[in-house]
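[1] Provided below are the primary sequence and the corresponding predicted coordinates.
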Amino acid sequence: MLSKILKFCYFILVSLVLGCGENQNNSKDTPSTSEAEKAPEAKKSSAKTILCFGDSITAGYGLEDNNDAYPAVLQTKIDSLSLDYTVINSGVSGETTAGGKSRLSWILNQPIDIFLLELGGNDGLRGIPLTETSSNLQAIIDMIREKSPDTKIILAGMELPPNMGQDYTDEFRNIFYDLAKENDLAFIPFILKDVGGIAALNQNDGIHPTVEGHKIVGETVWEILKPMLEP
């Protein structure tokens, strides 16, 4: 019963907090778009590139050190196996699918071997028409494939709070399932699996993962990512 109450509270809070990064000015909590876009250029090397493209979940909103966000967890795992991959955190707090689409062309001006797409949550919380969210995500997928046909894409799904209405939340969830199936993508149904709704794994806002929460998010992503890596 307690678990159900926590999950309900989590979903209520998500609508108030997930998009809040858009208006934050604290550089510790909210990396600017320019900072996120500089990251790929700053980390150019001979290593293959894994780019995590998302919103506040990917950006590591609220952490003392953004290097504790799940992309850094992935890098640690990769390094422990001596694999030649560099993980780039290209998350921007408050990002919508439209915002992601608008900055994608610049991001694609570099070789990307694996592209993790984690966007859509803020669309749902703002009541953006589901057809628009789906269209934007499809456009992002199409842009990646047109620019870099060999890039492998992972699509990460998100869940909405039940107070948005059962029909809406179900249709929102199905956007990710349908896109993954139609485009034959590697798929993570819910990137906050085993983290969302668990107070001990979230910050005081009840939505953004703690350092420990990001470790679990990293494990969830790793299950899909690891088989895609080449020795």
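    Received, thanks.

[2] hey, let's count contacts and neighbours off CA atoms from now on
    Will do.

[3] centre of the chain versus the helix or strand where residue 221 lies, how much separation?
    In the assignment (DSSP states H and E), residue 221 maps to helix 211-225. Centroid displacement of helix 211-225 relative to its chain, using C-alpha atoms, centre = their mean, to the nearest Å, is 11 Å.

[4] quick check: end-to-end length of stretch 176-187?
    Using C-alpha to C-alpha, to the nearest Å, one end of stretch 176-187 lies 8 Å from the other.

[5] buried sites along it?
    By 16 or more other C-alpha atoms under 10 Å, the buried positions in stretch 176-187 come out as 176, 177, 179, 180, 185, 186, 187.

[6] below is an additional structure, to be compared with the one above:
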Amino acid sequence: MLRRHFIRSVLWAAALGVSAAGHAADAPKVLVVGDSLSAEYGLARGTGWVALLTQKLQADKVPAQVVNASISGDTTAGGRARLPALLKTHQPKVVVIELGSNDALRGLSLQATQANLTAMTQAAQQAGAKVLLIGMQMPPNYGAAYGKQFSDLFGQVAKANGAALVPFMLKGVADQADALKLFQADRIHPTAEAHPTILANIYPSLRKMLP
């Protein structure tokens, strides 16, 4: 669904590089591997939750470098394929995995999604990084059974591999009574106004993983 901006997102991810929240050359790196929800799809640059994370770390005087390797339209299979090179290049201390939504929206096998997330988690851990999995939920029209299976798989991967977990990235956004006002016209991507809430969902868990 999000492939039309894929090339632009690839170029943006390459240009973004490392955003320093601290000036020390040896500051730990936080690698974010995600899809359009982390790649600022439809947003002004610097207004997505990853950019806000850099600002928050600076404000809290936490020395860290944030690397946003998110690409709009990416799947867990794509993230799994990209991860080894990212780990080698950046040598992160923390890896944030925000993938899976596009798998479900495209009707891909949830067993494959779980296997890909497991492989990514284990690869990051074997490289010496801590892992934070970002969970998602599907809209009700996908069916209760499917939705539960999808939302549960993130917790299952986290528990099986000793990774940290944010159960629902869009808590306080997608579950609001007037949620549509916090989404762009496509009703899929949150507006800039929603991203501080997204960061608030993620930051407490992430902060515990940094010195």
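    Sure thing, it's come through. What you are looking at is a predicted structure, and each value in this text was computed from that prediction instead of being measured.

[7] where does the TM-score land?
    Remark: TM-score between the superposed chains equals 0.89 [TM-score structural alignment, normalised by the length of structure 2]; 204 aligned residues with a C-alpha RMSD of 2.0 Å.

[8] circling back: which of the buried residues of stretch 176-187 of structure 1 sits closest to residue 216 of structure 1?
    Each of the buried residues of stretch 176-187 of structure 1 was checked against residue 216 of structure 1 using C-alpha to C-alpha; the closest is residue 187, at 16.8 Å.

[9] what's the helix or strand for the closest residue to that closest one other than its chain neighbours?
    What sits nearest to residue 187 of structure 1 in space, not counting adjacent residues and going by C-alpha to C-alpha, 6 or more residues apart in numbering, is residue 155, at 5.0 Å. In this assignment (DSSP H and E), residue 155 of structure 1 forms part of strand 152-156.

[10] and that strand, what does it pack onto?
    Contact here means 3 or more C-alpha pairs under 8 Å, 6 or more residues apart in numbering; DSSP states H and E; on that basis strand 152-156 of structure 1 packs against strand 114-118, helix 166-182, strand 186-188.

[11] between the ones you listed, which one is closest to residue 41 of structure 1.
    strand 114-118 (15.6 Å).

[12] mind checking what residue 63 of structure 2 lines up with in structure 1?
    Using TM-score structural alignment, the partner of residue 63 of structure 2 in structure 1 is residue 84.

[13] what does residue 51 of structure 2 correspond to in structure 1?
    Per TM-score structural alignment, residue 51 of structure 2 is aligned with residue 72.

[14] quick check: the aligned residue for residue 179 of structure 1 in structure 2?
    Using TM-score structural alignment, residue 179 of structure 1 lines up with residue 157 in structure 2.

[15] out of the helices and strands packed on strand 152-156 of structure 1, nearest to residue 24 of structure 1?
    strand 114-118 (20.2 Å).

[16] residue range for the closest one in structure 2?
    Going by TM-score structural alignment: strand 114-118 of structure 1 matches residues 94-98.

[17] and for the residue nearest to residue 127 of structure 2 when sequence neighbours are not counted, the neighbour number?
    The shortest distance from residue 127 of structure 2 to any non-neighbouring residue, by C-alpha to C-alpha, 6+ apart, is to residue 87 (7.1 Å). Residues near residue 87 of structure 2, counting by other C-alpha atoms under 10 Å, number 18.
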